[in-house]
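1. Structure here, sequence nowhere to be found:
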């Protein structure tokens, strides 16, 4: 997570640090045994290596969120949303780094956890961490504030959120104050909305963007050149189909953008729970039931194949009707496109297989 104290660290001088160290040494903070700030019930901690499957891990995560919700009054899906955002933007571990045993992916830097002026950046004493204005709290009841303990991390997040209130707007403000990043605040609110709506963590189902059949054709066109509007590459796959063919959502997600784009014409953008942005362009029109902020499911109609784009709003017919489908991944600061063709083939084949199995049953 981004530092809550970024500006403070920049402004503070070494003189303040020295004064704090002297004060800390003289007062014997490590011997203080004051109670935790809010006195809320504690939550048990678990290890990810205690479970044999991803389903079990997901169930354990949700149980942890619900326990923390019961302890703090913060809805479970808000903890889930923060954790999901952290895990979707996490950098790949180095090959020689040990595998994490934590259930959650929320990481807090030592300067934030222990306090920017704390001389012990590995501090786990709740009292001294609190003295130095650190983020860390003891949520497991073991007397330590451990940044590698899921219960402690979630309780610390809860402590931050509770300072702002319990409404949805308060939650948005608290997230902004933590990350100081509008993109992060938007994503976490989107994830919270999805988790709250479906009531579960597993939102992994997908669908092919067009109805299965022999009326469409596509191949990998990733990276081919485009000249209209300036030199650029093709960031997606073109699925050629008859004008007006149904276009479907490929995922569980939330409609993030809808409207005209001079390149993509009438287009819709949908954000899924893995922080991937699904881009559907050159549409002939939209399903009237789909608006920005709405939640969609795999296979749901969102619009129809067209030939809009390459000009001002309403421009049509500069190319054959087709669906341009692109997919982008958010890494916190930037969002980058990747080739959707392998996923499209995977979703198409999986859907064909499901249809065959359904016919066998009947």
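-> Arrived safely. The model shown is predicted, which means the values in this text are computed figures rather than measured ones.
2. use CA for all of it now, contacts and neighbours both
-> Will do.
3. Spatially, which residue comes closest to residue 117, not counting chain neighbours?
-> Nearest residue to residue 117, sequence neighbours excluded (C-alpha to C-alpha, 6 or more residues apart in numbering): residue 17, at 5.7 Å.
4. this is the other structure I want to compare:
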């Protein structure tokens, strides 16, 4: 081998080894789920607060911060937001205090979770450990954790949402649960268009809070996301309907069903594609009323921001999910 050949070969080896090393590093850095899960498990080991509760709290806070204008947008692996005055202590004059001893003196929430001698709001591990340490003062079991959450958030729906997320995470054993599908099978005969905000007259003047997907009677209706059934039963407007809360603080409303799938009950954990009922024409009257309009699925979406809940147009999401599901099926 000549010197020139050796140099070229060495350069190529260095290039490819550097390329694959950089690719591996980027892959690790680009997977936020793995990074978060490592932190949840690490803090669980120290505090015995179940990782799925830590994940649920973090996810709830991430959802809220994404839609609230009075809170900073999440920009770190852990999205739990603890106000500076709560972190350092309400009577502490220094809102940037990072000395754990001084913070403890002022009865602040901040602690040193990563062992660097500082209690920093800029440290994901410190923040996560601080919240876990707060819950630890109540206990590590389900009921006491819920008491701690209520005393922190002072809102029943928030506590309920976090408990639901925890149940979902525990059931699946992972946190990367962002897959969505279209609410009726793609091979079914169906049609839909954007009708959110249109006027509705039955029962008084109101707007249409959803998208109508017209399909044959009995066509399977599927859960569009991972979530948990919050409501099942009759509503005079929506007829037989189901409400499902997903891990992104979205409430999915399925109405005018012909009936419910076997095993679908309040508290049931669902996943994308799971059949929850069938297309029907129920509603606009007392229980059992049906046939006042053509069979269709009314699909609505609502967002909770930690203070209130509002309806938003599901049509763009339906278009996106349908496109993504088609692409996924083509790969199989």
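-> Yep, that arrived. Just so it is clear, the structure is predicted and the values come from calculations on it, not from any experiment.
5. Now check the second structure for the residue matching the residue nearest to residue 117 of the first structure.
-> Counting by TM-score structural alignment, residue 17 of the first structure lines up with no residue in the second structure.
6. ranges for the strands of the first structure?
-> 217-218, 225-226, 232-233, 237-240, 246-248, 253-261, 265-272, 276-286, 295-296, 301-305, 322-330, 335-338 (DSSP state E).
7. related to what we said a few turns ago, okay, now the residue nearest to residue 117 of the first structure: neighbour count?
-> Applying other C-alpha atoms under 10 Å, we find 15 residues neighbouring residue 17 of the first structure.
8. How much space separates it from residue 136 of the first structure?
-> 19 Å (C-alpha to C-alpha, to the nearest Å).
9. swap in residue 315 of the first structure?
-> In terms of C-alpha to C-alpha, residue 315 of the first structure sits 56 Å off from residue 136 of the first structure.
10. Of the strands of the first structure, flag the one that's most buried.
-> Mean neighbour count (mean count of other C-alpha atoms under 10 Å) peaks for strand 265-272 among the strands of the first structure, with a mean of 26.
11. Tell me the gap between that one and the middle of its chain.
-> 17 Å (C-alpha atoms, centre = their mean, to the nearest Å).
12. Quick one: average offset of that strand versus the second structure, please.
-> By mean C-alpha distance after the TM-score superposition for the first structure, the fitted strand 265-272 of the first structure averages 0.7 Å away from its aligned residues in the second structure.
13. so what secondary structure elements neighbour that strand?
-> If you count contacts as 3 or more C-alpha pairs under 8 Å, 6 or more residues apart in numbering; DSSP states H and E, strand 265-272 of the first structure packs onto strand 253-261, strand 276-286.
14. which other residues reach it?
-> With C-alpha atoms under 8 Å, 6 or more residues apart in numbering as the test, strand 265-272 of the first structure has contacts from 251-261, 277-285, 307-311, 313-315.
15. again with stretch 31-48 of the second structure
-> Against stretch 31-48 of the second structure from outside (C-alpha under 8 Å, 6+ apart): 49-52, 54-55, 77-78, 125, 128-129, 132-133, 136, 140, 175-176.
16. And for the residue most central in space within the first structure, nearest residue in space, chain neighbours not counted?
-> For the first structure, residue 85 is the residue whose C-alpha lies nearest the centre (C-alpha atoms, centre = their mean; 3.0 Å). Setting aside the residues directly before and after it, residue 85 of the first structure is nearest to residue 188 in space (C-alpha to C-alpha, 6+ apart), at 6.2 Å.
17. In the second structure, what residue corresponds to that neighbour?
-> Aligned partner of residue 188 of the first structure by TM-score structural alignment: residue 162.
18. Before I go, just wanted to say thanks for your time.
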